[in-house]
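A.B. asks: Sequence below, structure please.
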Amino acid sequence: MQWKAAAAVVPLLFWAVQSLAQPAGLDAFRRPDTVPFPENAPYDRGIATLGKMLFFDPRLSGAQNISCSSCHNPSFGWETPVPKAIGAADNPVHRHAPTILNAAWITPLFWDGRAASLEEQAVGPITAPDEMNASFEDITARLTAVTEYKAWFERLFPGQGIRKETILTALATYQRTIVSGVAGFDRWVSGDDAAVPEAAKRGFALFTGRANCVSCHSGWMFTDNKMHDIGLPASDLGSGGVSPQDPAGYFRFKTPGLRNIALRAPYMHDGSLPSLPAVLRHYADGGAAGIERQTDIEGFAANEGDIADLIAFLETLTDNETNVPTPILPAN
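C.D. replies: Predicted coordinates for the structure are as follows:
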């Protein structure tokens, strides 16, 4: 199966999933066969390659000591295995680093939904003092001094060269190619009944039934791309704290997709839940104790077997065979 953009084939190395007799009720979770690229920034292999180099290049940080990949590490589901990622000043940032896996389908972006596009999103962490602490003026000058980068930008962006807009286009183009690979669950969706264990099938039935996880974690990415209050104790106002503040959005955060979720501990916007059992218990309990506000979760009865089955299902969403090699960066 090839993945296609609106006007070009995206050269990602996914293997075909043979279409067999499909288990009932799974079609809503079938992987798409195209990657959505905006009309004003269609897929271009060279631009995506350049964007990957920039994504892994510490030259995009003020002190040249961290890169985008420092907080979005492919080995950890494009997150980091700590509650709060460490910024350029060697201090924890405000929130847990969200995954950028399947970013082409995520809208809006950030935990609080304040960015409408990947191009807009990239500006935030690059320029935030507690994150990468850089300016595009300095980045442009730094990249222009690198002969190979100058040649790449002049060839790929004729008449524009290295500037804030082309840097953001390259980064966003690469990030739209970061797509989760085929997992056991996908083979099950396509009709291979032996692709997942029986415990995972029971877990899926719970997920879509009594536990009602699917009310927020729907579709092939397992997210509704909406904001929800899931009953965490916090002073962080979430989407309601975005200027201008909106009390209706207080404590609401973006529902993350669940692809490769087993690789992405700790969990939640604040990294407060260390493991999948802790997450599932949080939901089963209807949120943290002592939360007096009305939340979006109701809880459900779950014994240890139910929790084990749900985890078995979630583990089938992990792609264990996709490798993301680190690019060779141009020398100064």
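A.B. asks: make it CA atoms for all contacts and neighbour counts henceforth
C.D. replies: Noted.
A.B. asks: Could I get the buried residue list for the helix or strand encompassing Asp138?
C.D. replies: Using DSSP states H and E, the element containing Asp138 is helix 136-144. Applying a neighbour-count criterion of 16 or more other C-alpha atoms under 10 Å, one finds Phe136, Ile139, Thr140, Leu143, Thr144 buried in helix 136-144.
A.B. asks: any idea which helix or strand comes after that helix?
C.D. replies: helix 147-156.
A.B. asks: So which elements touch that next one?
C.D. replies: Counting contacts by 3 or more C-alpha pairs under 8 Å, 6 or more residues apart in numbering; DSSP states H and E, helix 147-156 is packed against helix 45-55, helix 136-144.
A.B. asks: who wins for proximity to Leu118 among the ones you listed?
C.D. replies: helix 45-55 (12.1 Å; C-alpha to C-alpha).
A.B. asks: show me the contacts for Trp152.
C.D. replies: Leu50 (C-alpha atoms under 8 Å, 6 or more residues apart in numbering).
A.B. asks: Relative to Asp306, how far out is Glu165?
C.D. replies: The spacing between Glu165 and Asp306, counted by C-alpha to C-alpha, to the nearest Å, is 49 Å.
A.B. asks: Oh, that last question was meant for Ser69, not what I typed.
C.D. replies: Distance of Ser69 to Asp306, computed by C-alpha to C-alpha: 35 Å.
A.B. asks: now swap in Asp186 and tell me
C.D. replies: 22 Å.
A.B. asks: any chance of the helices and strands packed on helix 147-156 in TSV, plus distance to Leu280?
C.D. replies: Shown next, in TSV, are the helices and strands packed on helix 147-156 (distance: least, C-alpha to C-alpha, whole Å):
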stretch	distance to Leu280
helix 45-55	33
helix 136-144	42
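A.B. asks: Please give the structure of this sequence too, so both can be compared:
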Amino acid sequence: MSTDSELYDLTIIGGGPAGMYSAFYSGMRDMKTKLIEARHELGGFLHTYPEKMIWDVGGIPPIRCNRLIEQMAEQALVFEPTVVFNQKIVGLTKRADGTFLLEAAGGERHYTRTVIVAVGRGVASLQKLEIEGAEKFEIANLHYTVQDLSRFRGRRVLVSGGGNSAVDWANELAEVAERVTVVHRRTEFGGMERPVAEMKRAADVRTPYVLERLHGDGDSIRHVTIRQVETGEEERLEVDEVVVNHGFDRDYGSLREWGLAIGEWGLQLGSQAETNIPGVFAAGDCATYGGKVRLIAGAFVDAVLAVNGAKLHLDPSAAGMAYVSSHNDAFKERNKRINRPPSANSPISSERA
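C.D. replies: This is a model prediction of the structure:
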């Protein structure tokens, strides 16, 4: 067992968008911060679709998800928080002095004055196809995520699902595949209106249909049978690749043992992103409150609310929020370095000369 006895103002559990922005914003609030991530890298659930194009982050042109992760991670480290990887926090105890002890699965201990829970969907497990023998095709051409679009170039692809990710994947794949067929068990799609309209133009959309059977040659799917839900009529299609996105099951594991109020959609929060345990806040997909926005941009807002709540918990006389970056003292020296022209002897100026 290892123990980090150093006491932090704030410890963030989870390194997805909400956790990363919490680490950045807590630096703006001059808080001694630690971020603990269960995996070996920052990014969280975004690593599920690294090739996906992200359009809806304010002020950023369309950007591939893997590049967005890199930029958010770079921003998260601006104020040099302590970052701990490969530790899953399984225990939270409030001590007699009001501080918290966080315990990791490996026995490591961390001490903090406040906590932000930013664990996203918890342990998110894919809802896999409930078709006998489907698992044998996973090594070849049955996919539950799209990691590399080039693999699908010129291929006949079937997409099963109707949520945002399924719709986005269908649109991305339509640009490289020979043909994209989408089957969804309902007539209406759960995705946003514009991407759904785009998908209906770019792909062969079948509703209400379900993927009924997989027909394989060895380890690869060669045909599929789809079934019309209302009539029971079946149709057999030739395919080269099958992509399934039927959503994820949420599992918050040990969080349910911490005494936190957890509803159907996550930790229940108050107006300052506070949980029912004073000093513990939450942000991102694991959190729910009135007006919750389930977008990456919404995770940033959650992070600001949670950090401000933690700051006021520590110091009720503190300002309700940080100054905007253009007026924040924390950036004065950094701005000077960024805006300083290269000297005549610098490598950059020499190259340009």
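A.B. asks: Report the TM-score for the pair.
C.D. replies: The TM-score (TM-score structural alignment, normalised by the length of structure 1) is 0.29; 161 aligned residues with a C-alpha RMSD of 6.4 Å.
A.B. asks: so which of the helices and strands packed on helix 147-156 of structure 1 comes closest to Lys201 of structure 1?
C.D. replies: Using C-alpha to C-alpha, those put helix 45-55 closest to Lys201 of structure 1, at 36.8 Å.
A.B. asks: other SSEs contacting that closest one?
C.D. replies: In terms of contacts (3+ C-alpha pairs under 8 Å, 6+ apart), helix 45-55 of structure 1 is packed against helix 147-156, helix 164-175.
A.B. asks: Is Phe281 of structure 2 in contact with Ser22, as I believe?
C.D. replies: No - using C-alpha atoms under 8 Å, Phe281 of structure 2 makes no contact with Ser22, being 11.0 Å away.
A.B. asks: In terms of neighbours, single out the busier of the two.
C.D. replies: Set side by side, Phe281 of structure 2 and Ser22 show more neighbours around Ser22, with 33 against 30, by other C-alpha atoms under 10 Å.
A.B. asks: Find the nearest non-adjacent residue to that one, please.
C.D. replies: What sits nearest to Ser22 of structure 2 in space, not counting adjacent residues and going by C-alpha to C-alpha, 6 or more residues apart in numbering, is Ala303, at 4.8 Å.
A.B. asks: Kindly check the end-to-end length of stretch 225-241 of structure 2 for me.
C.D. replies: Where stretch 225-241 of structure 2 begins and where it ends lie 14 Å apart, using C-alpha to C-alpha.
A.B. asks: any common contacting residues for Phe281 and Ser22 of structure 2?
C.D. replies: Both Phe281 of structure 2 and Ser22 are in contact with Ala306, where contact means C-alpha under 8 Å, 6+ apart.
A.B. asks: before we move on, the earlier item: Glu165 and Asp306 of structure 1: who's more crowded?
C.D. replies: A count of neighbours by other C-alpha under 10 Å puts Asp306 above the other of Glu165 of structure 1 and Asp306, at 18 against 13.
A.B. asks: what angle do the helix or strand hosting Gly124 of structure 1 and helix 164-175 make?
C.D. replies: Gly124 of structure 1 belongs to helix 118-127 when assigned by DSSP H and E. With axes from the mean of the first three to the mean of the last three C-alpha atoms, to 10 degrees as the basis, helix 118-127 of structure 1 and helix 164-175 are set at 110 degrees to each other.
A.B. asks: what about Ala308 of structure 1, how many residues close to it?
C.D. replies: Ala308 of structure 1: 19 surrounding residues under other C-alpha under 10 Å.
A.B. asks: What distance do you get for it to Thr173 of structure 1?
C.D. replies: 38 Å.
A.B. asks: What of Ile139 of structure 1?
C.D. replies: For Ile139 of structure 1, the distance to Thr173 of structure 1 - C-alpha to C-alpha - is 18 Å.
A.B. asks: Confirm that Tyr25 of structure 2 lies within a helix, as I assumed.
C.D. replies: Yes - membership of Tyr25 of structure 2 in a helix is supported by DSSP: H, G, I helix; E, B strand; the rest coil.
A.B. asks: contacting residues around it?
C.D. replies: For Tyr25 of structure 2, the contact set (C-alpha under 8 Å, 6+ apart) comprises Ala303, Val304, Val307.
A.B. asks: now for the longest strand anywhere in structure 2, which elements pack on it?
C.D. replies: With secondary structure taken from DSSP state E, structure 2 has its longest strand at strand 3-13. With contacts defined as 3+ C-alpha pairs under 8 Å, 6+ apart, the packing partners of strand 3-13 of structure 2 are helix 17-28, strand 33-36, strand 109-117.
A.B. asks: So which of these is the most surrounded?
C.D. replies: Of the helices and strands packed on strand 3-13 of structure 2, the one with the most neighbours on average (mean count of other C-alpha atoms under 10 Å) is helix 17-28, at a mean of 28.
A.B. asks: can you give me the angle that helix makes with strand 109-117?
C.D. replies: Using the same axes, to 10 degrees: helix 17-28 of structure 2 against strand 109-117 is 110 degrees.
A.B. asks: got the angle between helix 17-28 of structure 2 and strand 3-13?
C.D. replies: Put simply, helix 17-28 of structure 2 runs at 110 degrees to strand 3-13, going by the same axes, to 10 degrees.
A.B. asks: Next, the buried residues of the helix holding Gly124 of structure 1.
C.D. replies: Of all the residues in helix 118-127 of structure 1, those buried under the rule 16+ other C-alpha under 10 Å are Leu118, Glu119, Gln121, Ala122, Val123, Gly124, Pro125, Ile126, Thr127.
A.B. asks: out of the residues you listed, who's nearest Lys254 of structure 1?
C.D. replies: Using C-alpha to C-alpha, Gln121 comes nearest to Lys254 of structure 1 of the buried residues of helix 118-127 of structure 1, at 14.2 Å.
A.B. asks: Burial check on the nearest residue to Ile167 of structure 1 once chain neighbours are set aside, number of neighbours?
C.D. replies: Of all residues not flanking Ile167 of structure 1 in the chain, Gly51 sits nearest, at 7.6 Å (C-alpha to C-alpha, 6+ apart). As a burial measure, Gly51 of structure 1 scores 22 neighbours (other C-alpha under 10 Å).
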